[in-house]
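S.K.: no sequence for this one, just the structure:
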């Protein structure tokens, strides 16, 4: 007869990111652990500690990136085609802070944008037709960003 599954209570009752990921990584191990208890060798305890430290670092970096972004006035392309104080530029900055900066993929996108967009701005200033086309595209992006913010 199998022993009853352990129910966690207290501070250990919340599943960690590692625990949730392990369910997708190895469903059999998750079931085994829930029925028989987790086997914690010194090495698994050390690895768990390293994993928790990495998760904490990730959370700190994400929070710091969001904080920096909220003070960041850069928005090179929108500034070039609309102006620094334009509602469109503010809307795109808000979208960056609200939707992009909280996630690793969003932060990567923003870093890539910051690296590449200063190279594009001179062409926008030199070619009015290109700037007009970019304005049309960015206005559509602003509409989508504003709808996402209201959603």
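M.R.: Ah, there it is. A quick note: this is a predicted structure, and the numbers were derived from the prediction, not measured.

S.K.: drop to CA atoms for contacts and neighbour counts, all remaining ones
M.R.: OK.

S.K.: Near residue 107, how many other residues are there?
M.R.: Residue 107 has 20 neighbouring residues, counting by other CA atoms under 10 Å.

S.K.: what does the one 3 residues further on give?
M.R.: Residue neighbour count, defined by other CA under 10 Å, stands at 18 for residue 110.

S.K.: dump the residue contacts of the spatially most central residue of the chain.
M.R.: Centroid check for the chain by CA atoms, centre = their mean gives residue 103 as the closest residue, at 0.1 Å. Residues near residue 103 by CA atoms under 8 Å, 6 or more residues apart in numbering: residue 62.

S.K.: Distance check, it against residue 115.
M.R.: 18 Å (CA to CA, to the nearest Å).

S.K.: likewise residue 30?
M.R.: 43 Å.

S.K.: okay, these two: which has more neighbours?
M.R.: Neighbours around residue 30 and residue 115, counted as other CA under 10 Å, are more numerous at residue 30. The numbers are 18 against 10.

S.K.: State whether that one and residue 18 are indeed in contact, as I suppose.
M.R.: No: using CA atoms under 8 Å, residue 30 is not in contact with residue 18, being 11.2 Å away.

S.K.: Next one for the comparison:
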């Protein structure tokens, strides 16, 4: 990001002045950061619905939560996916709770997802990202 030299001199001399739109955008950004933080706090209490139901509080759920926080939340598409998941997951969990055989099928379907999430996280750890 480049900075105009004249802008730097102006801000040094007269102070930084923000437009009404910039102030509104900053307030919106602050609200989003607070919401993101509070969501993270709620998720630490077990908001990974389907995986928690299927696996319990284990390494699989920890890997999926880490993948969500480090990879999915880093992009707009990932955040949209997470939001959609949070909307539909409670209904899926209600369905699964009454059918133990569906829990086993879901566990088998999630196994490659957990494996891939762990691989992506491991590769990001090695790359120093």
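M.R.: Received the coordinates, thanks. Predicted model, so just to flag it, every value in this text is computed and none were measured.

S.K.: coming back round to it: now for the residue nearest to the centre of structure 1: what does it line up with in structure 2?
M.R.: Taking TM-score structural alignment, residue 103 of structure 1 has residue 75 as its aligned residue in structure 2.

S.K.: next one: residue 114 of structure 1
M.R.: Superposed on structure 2 with TM-score structural alignment, residue 114 of structure 1 falls opposite residue 86.

S.K.: Can you classify that match as helix, strand or coil?
M.R.: Judged by DSSP: H, G, I helix; E, B strand; the rest coil, the three-state class of residue 86 of structure 2 is helix.

S.K.: what about it, how many neighbours?
M.R.: Residue 86 of structure 2, neighbours per other CA under 10 Å, totals 15.

S.K.: Please apply the same query to residue 42 of structure 1.
M.R.: Other residues near residue 42 of structure 1 come to 9 when the count uses other CA under 10 Å.

S.K.: Identify the residues contacting the counterpart of residue 100 of structure 2 in structure 1.
M.R.: By TM-score structural alignment, residue 100 of structure 2 lines up with residue 128 in structure 1. For residue 128 of structure 1, no contacting residues are found, by CA under 8 Å, 6+ apart.

S.K.: Roughly how far does the nearest residue to residue 92 of structure 2 once chain neighbours are set aside sit from residue 64 of structure 2?
M.R.: Leaving aside its chain neighbours, residue 92 of structure 2 sits nearest to residue 50 (7.3 Å; criterion: CA to CA, 6 or more residues apart in numbering). According to CA to CA, residue 50 of structure 2 stands 11 Å off from residue 64 of structure 2.

S.K.: what does residue 6 of structure 2 give?
M.R.: 48 Å.

S.K.: more crowded one of the two?
M.R.: residue 64 (21 against 9).

S.K.: What's the more buried one aligned with over in structure 1?
M.R.: With TM-score structural alignment as the criterion, residue 64 of structure 2 lines up with residue 92 in structure 1.

S.K.: now swap in residue 110 of structure 2 and tell me
M.R.: That one, residue 110 of structure 2, aligns with residue 138 by TM-score structural alignment.

S.K.: That match: what's it in contact with?
M.R.: Residue 138 of structure 1 sits next to residue 78 when contact means CA under 8 Å, 6+ apart.

S.K.: swap the cut-off to 7 Å and go again
M.R.: By CA atoms under 7 Å, 6 or more residues apart in numbering, the contact list for residue 138 of structure 1 is empty.
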